[in-house]
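A.B. asks: below are the sequence and a predicted model for it; my questions follow.
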Amino acid sequence: MTSHVFDRPLFVRRKHFIQEICCLDDIVDFLEEWPEKKRGAAHVVMLRACRDAVVGQFPLSAVRKNFERFLKKNDMLASIEEFPFRQQSAGDHNIGDV
């Protein structure tokens, strides 16, 4: 089975959170949730590219790059700096505590 996981994730700026897109299935889920009234040629082409990538007829790297462009066009591409990571050291928690 061929892996459909990207080398590095993309981050999508949603209304109340940042969504991580790390594989082909994540893109398909995102596109299927896209509002019908906003769907256009780019949406159709992206879905077709995803389906072609599943069967090995389109490069996964090209799907990722085109989805990145799709997000930029819709002002939804987030940078890693926007992703809310919490720094935690080993001293912040006790191992084995219930």
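C.D. replies: Yep, that arrived. Numbering: from 1, shown residues only.

A.B. asks: contacts and neighbour counts: CA atoms only from here.
C.D. replies: Noted.

A.B. asks: how about the helices in the protein?
C.D. replies: 24-33, 41-54, 60-73 (DSSP state H).

A.B. asks: out of those, flag the one nearest residue 86.
C.D. replies: helix 24-33 (23.5 Å; CA to CA).

A.B. asks: follow-up on the earlier one: want to try a markdown table for the helices of the chain, with distance to residue 7 and mean neighbour count as columns?
C.D. replies: Putting those into a markdown table (distance: least, CA to CA, whole Å; neighbours: other CA atoms under 10 Å) gives the following:
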| stretch | distance to residue 7 | mean neighbour count |
| --- | --- | --- |
| helix 24-33 | 12 | 15 |
| helix 41-54 | 15 | 16 |
| helix 60-73 | 9 | 17 |
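
A.B. asks: just give me the residue closest to the centre of the chain.
C.D. replies: By CA atoms, centre = their mean, the chain has its centre lying nearest to residue 21, at 2.0 Å.

A.B. asks: how about the helices of the chain, which one is nearest residue 11?
C.D. replies: The nearest among the helices of the chain, by CA to CA, is helix 60-73 at 9.1 Å.

A.B. asks: second one coming, line it up with the first:
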Amino acid sequence: MNPQDFSSAFFVKRGTNAVQEVAGLADAIDFLSEWPEDRRDVIHEPALRVCCEAHDKQKAVSVARNAFLGFAKRAGILKNVACAQQRPAWVAAACRCRLGRFCQVSA
């Protein structure tokens, strides 16, 4: 296990047709960095800062996970793991690219 991985991964809604697994700091930082500026609120910046500080070993990874989780809950994008793993036909599947980016593939 990578020391920058979260103790347990979770899934967040990404756009209209995709669900993304967030398994560690790199995933969280990428997701927060790509979050639309017009949807950023008071919790976005602190969540991104804490994730970056954990990446630089200034904060614990668990603190960053909790910060990202708080952001996801407030943004209403946290998804149930069981639902995300089932990948219903009406949800487009997403594949993880090497850099943590997602591309759409047919379900």
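C.D. replies: Nice, I can see it. From a predicted model like this one, the values you see are computed outputs, not experimental measurements.

A.B. asks: residues of the helix or strand hosting residue 95 of the second structure that come out buried?
C.D. replies: Taking DSSP states H and E as the definition, one finds residue 95 of the second structure inside strand 93-96. Going by neighbour count (16 or more other CA atoms under 10 Å), the buried part of strand 93-96 of the second structure is 93, 94, 95.

A.B. asks: before we move on, back to that, can you redo the helices of the first structure as TSV with distance to residue 10 of the first structure?
C.D. replies: Shown next, in TSV, are those (distance: least, CA to CA, whole Å):
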stretch	distance to residue 10 of the first structure
helix 24-33	10
helix 41-54	15
helix 60-73	7
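
A.B. asks: what's the closest of the ones you listed to residue 13 of the first structure?
C.D. replies: Using CA to CA, these put helix 60-73 closest to residue 13 of the first structure, at 8.9 Å.

A.B. asks: which outside residues touch the closest one?
C.D. replies: For helix 60-73 of the first structure, contacts defined as CA atoms under 8 Å, 6 or more residues apart in numbering pick out 4, 6, 10, 12, 24, 27, 42, 46, 49, 50, 53, 77.

A.B. asks: let's see it at 10 Å
C.D. replies: With CA atoms under 10 Å, 6 or more residues apart in numbering as the contact definition, helix 60-73 of the first structure has outside contacts at 3-13, 21-24, 27, 31, 42-43, 45-50, 52-54, 74-78.

A.B. asks: residue 46 of the first structure is in contact with residue 27, isn't it?
C.D. replies: Yes - proximity of residue 46 of the first structure to residue 27 meets the contact threshold set by CA atoms under 10 Å, at 8.8 Å.

A.B. asks: could you dump the buried residues of strand 93-96 of the second structure to TSV with distance to residue 86 of the second structure?
C.D. replies: Shown next, in TSV, are the buried residues of strand 93-96 of the second structure (distance: CA to CA, whole Å):
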residue	distance to residue 86 of the second structure
93	10
94	13
95	14
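
A.B. asks: ok, of those, which one's closest to residue 84 of the second structure?
C.D. replies: Checking these against residue 84 of the second structure with CA to CA, the nearest one is residue 93 at 9.5 Å.
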